[in-house]
Structure formats: structure tokens, C-alpha cells
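# got a structure for you, letters missing:
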């Protein structure tokens, strides 16, 4: 009897619907072996890998420093647009945005790399390979994440070029040579993202004074409709135009403030003219924050993007602050990054404007600002009619106005840079490229407007008032504590009523001054007064200053001293 497979009897009992799913295997039939994966031959690479013509960097465990060195070398050889700025690796980003009447213009900024974006850029120019043990050969791979993380964190050790700023319009180097080639300029460390529609007309490398006067007239014609109060106000407006074009190559430049008594006088339009010539677009504006800290955050964000022109619009009242002072006098500024405990150093290459009705500069901003005042002397200045639109005139032939700026500066340099003005603090480069050429061509000195701003400084007025009251009610060169000063200013006349509304003070103006500077609930606060006197101590105003004698036991003493043309000894 033929032997039967016991599984056959089991499936017959279960019924035909559960018939055996596979045929029986006879003793002489071989079980098919599992197919083996074909071995990749040497030199093969995965489909879709990096192009073979790209240079190769081999990624191996424990060799991250070598891979970074080779990567940086290949990036430098390829001229890749990866730069270092403020402790980060950055790349230029350009956008085409609408201008006016259907025109477009190029705007540019810097964008910091993160791990995915750096991996993307590296894979475009470098072929990374790792060793595959299965095929015993080197195969293509993505840029290693550990290498990218280490590369991003290599601040201070990068060999990639540092970049100071980004511009979209050709400019002049400090030596007068033209920077007009798109890309990175090693001499100035600027990146020029050239607007494709921009073209410079032919220019002389050594223009004459006559050519400079003609170029200046081209710029002055744009300002024909502005109601400047004094010649110095027009000089400041021209200074703003020249500064905006060459600011990228100047380490520091003063703030240009434009004020008027009424809205609609043309303050913002004046800034737009400078911005359109320098960047090809009207100037985006920011508002001053309600607090100094808020303004600092807004300015810091613009510095991080390397914005070419900054305009603080419609300032109400006083303008000052530490951040604004630093931006207009220091080439390097530390900016706190929002959401991070970081304060990288940024190079400032922005032209800073501020506009406002009855704008007043306070503190150190008076010597960091050139001031332009407009006054149309009409009730509704915004209803005035003009013969042309200066912004449209510039956009129709922007290259001609950029060339006019360059001609003015080059002609002054070609004439031997004659000395036409004295030094001005930190602004030596700006004075040589902007201020001196304007004076050389017959305009007023823009720096003369600083004296106007200084005279209007509320703190300076308060110091003068203090010195006057001090001479009248206290002794010169005698030391007084803050309590003694307060007692003198708040002394009451003999026989006066103690009723608050009927008190007769001997020196009511002196008391009012101290209340404005150190008032606290209707009384003068001794601590606040001491801080104010200490802050203004040593500042010479009209030949006098406050001397502070520190005394930890009995309280600091303050005295008013007069300037001696010869030697001076402390009064204590």
C-alpha cells in the first residue's frame, strides 16, 4: 500500500475549501534557495548620486578636522558664496521687488546657515564618499552631519572670507577706485549684489572741478522744491545723498536728522531720494519704540540683515539712546539676538536717517548728528504743487545720479584733497569723502548744524540753568552735599504760610529745576539728584563744570568750578 502523507488526511477531513495550499514535495525535489543580492562591482555608485566631476572629500570616522579642512579648501577654490559674519557662516540672499511704475529693483541681505542649508550648499560643489564594508568600496553619501555641526561651530577658525556688508549699487573705495564688479570685494569686504537693470554711464577717473560742479548741480536740481531754512540745511540734505552711496566703504558716519514744524513738509521724501539713488527703492521705515530697549531691538534686527539705509520715521519729541549713539560712531556694535543669550559683534555699514516734527536731539546724539530743518511756512504744506517728482526722476536714470556722487568725490581727490575744514571726532573718513567735497564746492559745512542741535539739547539747557542758580544761591568752589543743595533750593521766605498752595519759595525756579531732574512725589529726591550731578560732573559748559568729591562717610560733595586758562587744582 502506498504511503500517504499524514497532512493529506488532515486537509481532506477539513474539507475542500481548505485544500492544501502548496503541492507536496517529493524526496527527489530540491528546495529552492533564497536568491542572493547581487554584489556591487567596484566603481559603481548609487543611482542619483553626486556628479562624478565634482571634487571628492572622503568622510571617515575620527577624521572630522581633516574633512573640514578639505571642505574649506574646495569652497575657496570654487568661489562659493559662503562668508563669515558676526560669528556665523552666512550667504547673500537677493530678491527682486517692485519699485515704481512697473519697475523692479534688487534688494539684498545676509542669511545665516543652519545644518540643512549648509548641507545643501556643500552637496552642490563637493562629492562626499564613505566606505561601504558590504561592497568593500567607497560610495556616495550626504554631507556628514557631524562634520557640518563642527564646521558651523568653528568660530575664529574659519578660513572662509569675512564680509562687512552688502550693497546693490556700485560705490567708491576710500582711495577713489570704483567698486562695480558683482560679487565679493576683498579690499572692502563688501558683497555687491548688482541690480541687473542698473548701468553706470562713462565717467572720468580724474574729473575736473568744473565736472564736479556740473554733477553737484544735477543733485541740487532734485532738491529744488524743498523749503530749507538755512544754507546748512541744504548741505545736510546733499550730505545724506553722498553718504548713502559710499557708506559701505566708510567705517562710521553721523546720523542725518530731518525735521519740520508741520507734517507733509517733505521729510520722508528727502530720505527716499537718498535711498532711491543708493538702493533703487524708496526707504522702508521703522518707528522709534516706546522705550529705549524696544528701539534697540528694532535697530539690532536691521543690523543683522545688513540693511543699507535705516530710517526712523516720525520721531515724536526727543531722539537719543545708547544703541543709536553706538551705530553712528562705532564701526562695531554688539547686538543681542532675540530669543538667544548671544551678543555677536556686527560691523555697521548702514546710513541712518531720522525724521520728525519738532524733533529734538538729546545727550550724545547732538554730536553724532547733522541736522536739516525744513519750513514751508504754510498751514497745509502737503497741498503744495511741484513741477516734478524727484523720486521718479531718479528712477528714470539712476545711474546718472550715482555717477554724479562719484564725480564730486573723485574731483575733490583729484584736486589733491585740499584742506577746507577741521577735524570732527570719529568722522575722519566721512569728512574726507562727503563733508570736505561739499565745502570745497561752495556749500556750507554740514557739521555746523551740530551746534544748533547742541544748543537745543534739553540736558544742556538744564546744566546751564543749574550753573546760573548755583552762582546766585550757592558759593563758587564750595562743596555741598545733595541735602544742602535741596535745602537751599526749597527754602521758604520768612513769614510764608505753610499751606501748600501759598508757600513762597526763595528760589522757585531753582526748585523747579531740581524737581524736573530728580523729583519724586512732589519733593526732590536726594539720591536721584546725586546721580544727575554725578552724570554731568566734569562736563564743561560755558567755562564751568561740576566737580565731584567722593566721600563714603559723609556723602559726596559737589562744587561749581570755573575754567582756568592755566592750571587748575581741585577745590578740596
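Nice, thanks for sending it over. All of these numbers come straight from a predicted model, not from anything done at the bench. Numbering: from 1, shown residues only.
# make it CA atoms for all contacts and neighbour counts henceforth
Will do.
# Contacts only, for residue 391.
Each residue near residue 391 by CA atoms under 8 Å, 6 or more residues apart in numbering is listed here: 272-273, 276.
# If we use 6 Å, what do you get?
Residue 391 makes contact with residue 273, according to CA atoms under 6 Å, 6 or more residues apart in numbering.
# would you say it is within a helix?
Yes. According to DSSP: H, G, I helix; E, B strand; the rest coil, residue 391 belongs to a helix.
# got a list of what the nearest residue to residue 492 once chain neighbours are set aside touches?
Sequence neighbours aside, residue 505 is the residue nearest to residue 492 in space, at 4.3 Å (criterion: CA to CA, 6 or more residues apart in numbering). When contacts are counted by CA under 6 Å, 6+ apart, residue 505 is found next to 491-493.
# Got another one to weigh against that:
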């Protein structure tokens, strides 16, 4: 084996081959006996003689080119200097052909190149047919055949190249659409012909002739004109199968709305001029045809229009540390960024130092410094170890960094003992920082049907942050519970007989005075407690920021810069995970949120994230507490005996009658009465007289929902066979918690109580007594 460095002008002829580039030599490692095991420098005389014989074999009399071949040669030379209209390079064309045809393309590209190979011309034609959809002309295809199928005939016969390329080009069934960036049937190719007139005007818009043309042609031409008009600055999007756009109200705040027939007509007018040619040849401008506009909305799919995940109104930071600060559509996250009016953002350090992180944390705490966050006496105020404060910062991070959280986000639950403590102001601060807009308020609804309708209306506009402000009593909705874990909300459109789907990326918050959570909401929320420990907290005046909302608005840019500095530092550090304190677990169903937000907070030094979660489960989950007390009395009365719902109702009615006979009124209290099931009946099954069949149905359904569930005191309801086709139920003590019960008795706590529905006889006695006392108040059994 010899090697040499002589420059080469010819490579192959007369059965000899020599290369200095573009080829690889594969060595198996298994040498023939007696063969050398070294690579030597070539003998100069020997190599010169070898190469001279190769060049001699290469020389032959050149045949003159005919006229057609000369034209082809001229076109080929020109095409090498022209960029194809598709915008694809030769490498991109080969990659696309390889992805589509696989081994078939590899065979056509590399096979049958030797002079001894048969079917060389057939392989050339096959190669051209595979590439033809992505090429703009036969000459373009011929050049690629010459460059990538190198053999004597393709290098010397320009007429052969053009003839082969023309045949493949004319037989193609698809072409590459540079706007849609995909292959389209050749039958859909729109050109300037007798059927449809399209031309560019000076304003960059297309001109489309509408008369004497099919609806399909008009729709396709208009759609292509729209894509061309908005290619570099998309203003409308596909959002879960619907065409939408980002609109603004009179104050410059953005929202998402579905594109209607009227808005599509306006979009079409901006993209193209529609004309009509009269029989006399006169050109008249006309409005977009109504049927064509409806056809555009009915297209479905809308290839080429970007997908919209949601609306975000704070700068978008990506996991590579890049920050999108220009208003418009972000292709990476698929969010539309609208910073709101007049946002001035300071410079964000590329790799924040420890001192810069600490400075950012300190400034981020400023707007919350005057609020009375309270976990207990050792954990309160705007301190990094206070769980209530850390959870508020977690809510703020959830809104501003929503694109980093690949999953649902739980609802922040803010509770306080009295009005004027500041929960609404906290919500307003979060809204002003994250969206630059006032609070987006959602009213508490009276029943599930109203919850469903209101949620659909609110979610349709894609708000980043929603607050259920000043809720009262018990917050309980199966639809709100479901929404918090869904990425897509589906519901019937009000007033129409069709369903709609809306992506859900909103972050939710609820606040109120000593409100409770029912159903599945407790495990889908994280708590914050405010307690000023004053009778009239609204009269406080010892604030560092007298008008904290105005201060927040004036410093929004700096607050957002602090958040972005912390998050960029976390990303630069490798996105470390959440450093969970002992006993604290990620929120079930929200693991992605717990890990991202918990990781950022841990990196910034916040140590109280979710530490108060178990306290919320024990104190705020009203349904669990009420059923726990009810099953405790059940166990005291029946032990592990199995009873039917009918037998349970008879016991309740018996207690009610005994209760009526023994009740001694002393203001609003009762004395001398032992524990009754009636006392602890959960309020979700009250509201119907005990004697009604509807009460039995309601109670039976409620018991079925509690089947197999272990409650805090260790009691569990379980089904135990049937009696005359009626289910039998029993309560068992699954887990004994003697220490917990003893501690509860020492604190003087009583069982959970509900509102009891009284019989007509008892109501008559009660009314008579109240009339004598001049009282109109409702009696609550406690």
C-alpha cells in the first residue's frame, strides 16, 4: 500500500482509480498471507507511470454538443449562481428526500455508478424522480444529477442530463410549498393562468380575481396570501383547533379571542386586493366573497399558522437562559408575549453572582414586607422561613415562569380571620407584577352549573392570573377541582349545541375570611395565612410603603428583573432540585410545579415552601373534618355493626324526636344532651327533612363517596354486603390515634357539627318560643 501527494486532475479510467479526496478506504484488518503491514511513500517514478496511463486512457475525441445540449449547459451554469425559489439548499433537498424515501433514496444516490453496471440510466431517472418535488425546474434537477451521480455520461452529456431531468420533473405528483413548508399535490399548485389571476401589488399584498373561479381556488389563493402577509409577524394562531388572535382592550391589555367571520374578512382585506374583471376588460375592486370567508374558517388544520399555548405578560425565560423581551409570538415556548404598557426592564446579568441573587431576593420581598403572614409565633412576616410568605412568592413565580412548568399548577389559598388584613392587595400586587394589569376577578358561584359556565367564559380569553376574591363560607365545586388538574378545558358553548376546547394555563388564587374548602379542593391548593392579631387591622398605618400598589406599578421592571435574575441564576447553576425539609412532600398531581418552583425557591434561599401543607389539610378541609366527627359517633353507637341507610335514617329520626323532647333553650345553647349522630351530620347532606325519600338518596350517595376512605381519626367506612338489595355499611377503626384524641380533648375541641333540619313539630315549638322571646335568628346546633 503506497501513498502520494501529487495533485490530481483525473480520477478514473481504463480500470484504474486514484483519489485524494471524497472517498474512504475500509480496512478489514485481516491481511492476506505475505501481504505487507505498512503504508509506504509511493515510488515517484512508478506512480508517475501509473498516472500517465490513467490519463492516456481518459483522453478521447470529444463529440460536439448539439443545440439543445448547448442550451442546457448554459442554463446549468447560470443555475449554479441562482438560489432556488424554494429556499432549500442541495443538502436540505437530499435530507428531505432521504427522510421521505429512506433506503430507496440511498440506493438511487449511490448505486449503479460503474460503467459495467446495468440499468445505470434507470437509476439516474429514479434519482431525479425522488428529488423532483423539492426542485424548482428541470435545470435545477439536472444540476443535482450531475453533481451527485458522477459517471462519464452525467459529466459529459448535457443533453442527457436535461432530457432525464425533464422527464422526471414533468411526471412529479407533488411539489414543495415554501410557505406551508410541506409537500402539496401538484393539482393544488396555483399559478397565474386563465382560471385565477394573482399578482403582487406595490403594498406587498396579492391581487386576486374573484369572478369565474371556483370556491376552492379562491380559498386556497387567499389563504396563501394571508400566510405571506403575516409570515414574519404572526397576528393570529391556532389554539386547540380554533383560529384565534391576540386583541387588546382600550387600556392596552391583551386577551385571546376566537376569529369570527367578520374578523376573517378584515384579515383577508389586509392580505390581498380582491378584483373583478368585467366583460369589457375593466378592473373593479370588490369585497372578499362571503362564501370564501366562511370556507377559510372551515379549512381546519391551517398548516403554516403557528400554534398558541397561551398569553404571558412578563418576559419569557427559557431553560437555556435566553430571555424573550420583544413583544410578539415566541416560537420556542409557543406563548404570545405582551409586556403591557410602558415596561422598562433593567439589564439581567448573564451569570448572576451570589451577591446579585441576594440583592434580587431582597428587592423581590419589598412589596410584601408590610403584610402579616402568620404560620405560628416562630414563623411569621415576610421572612424566608415563613411558609405563608414563601407560598405567595411561589404563586408569583408560577405566573411569570409558567412556560417552564410542564404540567398543572395548584391554586393559592389565602385565609384570614377578619376583613382588612390584606389578601386582596396581595392578589393585586401579584397581578401588577406578572401581568402589568389590574386584578382579573372571578366571582364565587352558588352552584356547580354556574361554576361551569363562568369557568368556560373566563378560560376562553386565556388570562394568565385569575383570583376568586373575597370568597365566603365554603368553596366547593367539582368543576373548579377538575380545572386545576386539566391542561385542556372542554365545555358546551353557551347558547349553542356544540362543544369547545380551551387550553388551560392560568394560575388561580382564592382568598376570604376563614373560608373552608370542600371536595377535592384541599389537595389541589397550597395555603397562606394572614393574621394581623388586631381587632381592626384596616386601621394600621405603620407601613413602609404607604401606597404599596403604586410602588409596585412604578417598580414593576425592577421586580421582574429580580425574578429573572433569580431564575437565570438557577438555570446557570444547572436547575438544582427542591431541597425539601424533612416531612415535606411534593404536592400530589403537581410534581412538575413542585420541582420547578421549589427548586427556584430553594436556590434563592426560601426554606418555608409548602411546610404548612399538612396544617391546611387538618384545619381547612371541612368535608373531611365533618365526616370524621360523624363516623366517630357512628362507631360509638354501633361499633362495627353493619347497617343500611334506612336503619341509619331511622336512628337520626329517633334522635330528632328525642332531641325535640329533651331540648332546653338557653339563648342559643343546649345543656344536658349526650352526643347524637344528628349533631355531627355533615352539612352536605342537610337541607332536606329526614322523613323525605330524597334525604335517604342523598345520604346514600354521600356514603358511597366515602367508601374505603380513612379519615384523620382513623375511622373508615366500608360496604359490608347487602340486605334485601340495599347496601349495608359499617365503620371500622383502621388506625388508632389515642395520643391525637387525648391532645384534642385537652384543647377542648368538640366534634364537627352541621346544620340540622328540624321536623315540622319541632319547628312549631321553636317558632312559638322565638315569638315569645322576640327573636328571628336561625338556631345552629353545636
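Thanks, I have the structure now. Treat the numbers as computed from the prediction; the structure is a model and nothing was measured.
# Residue 308 of structure 1 touches residue 352, doesn't it?
No. In terms of CA atoms under 6 Å, residue 308 of structure 1 does not count as a neighbour of residue 352; the distance is 8.7 Å.
# what about residue 512 of structure 2, how many residues close to it?
Using other CA atoms under 10 Å, residue 512 of structure 2 has 24 neighbouring residues.
# Where do the strands of the stretch 301-450 of structure 1 begin and end?
Secondary structure of the stretch 301-450 of structure 1 by DSSP state E, counting those that start in this stretch: the strands cover 309-313, 318-319, 332-334, 345-347, 351-357, 360-361, 369-374.
# how distant is the last one from the center of its chain?
Averaged C-alpha coordinates place strand 369-374 of structure 1 at 21 Å from its chain's average position (CA atoms, centre = their mean, to the nearest Å).
# equivalent range in structure 2 for that strand?
The alignment of strand 369-374 of structure 1 onto structure 2 (TM-score structural alignment) covers residues 525-530.
# try the fourth one
Equivalent residues of strand 345-347 of structure 1 are located at 501-503 in structure 2, counting by TM-score structural alignment.
# what sits against residue 526 of structure 2?
With contacts defined as CA under 6 Å, 6+ apart, the neighbours of residue 526 of structure 2 are 412-413.
# Which parts of the stretch 1-150 of structure 1 are helices?
Assigned by DSSP state H, counting those that start in this stretch, the helices in the stretch 1-150 of structure 1 fall at 6-14, 64-78, 115-125, 145-152.
# Any chance of JSON lines for those helices, columns distance to residue 199 of structure 1 and mean neighbour count?
Conversion of the helices of the stretch 1-150 of structure 1 to JSON lines gives the following (distance: least, CA to CA, whole Å; neighbours: other CA atoms under 10 Å):
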{"stretch": "helix 6-14", "distance to residue 199 of structure 1": "90", "mean neighbour count": "11"}
{"stretch": "helix 64-78", "distance to residue 199 of structure 1": "28", "mean neighbour count": "16"}
{"stretch": "helix 115-125", "distance to residue 199 of structure 1": "31", "mean neighbour count": "15"}
{"stretch": "helix 145-152", "distance to residue 199 of structure 1": "38", "mean neighbour count": "16"}
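# Just tell me which of those ends up closest to residue 398 of structure 1.
Nearest to residue 398 of structure 1, of all these, is helix 64-78, at 33.5 Å by CA to CA.
# which residues are contacting that closest one?
Judged by CA under 6 Å, 6+ apart, the contacts made with helix 64-78 of structure 1 from elsewhere in the structure are residue 147.
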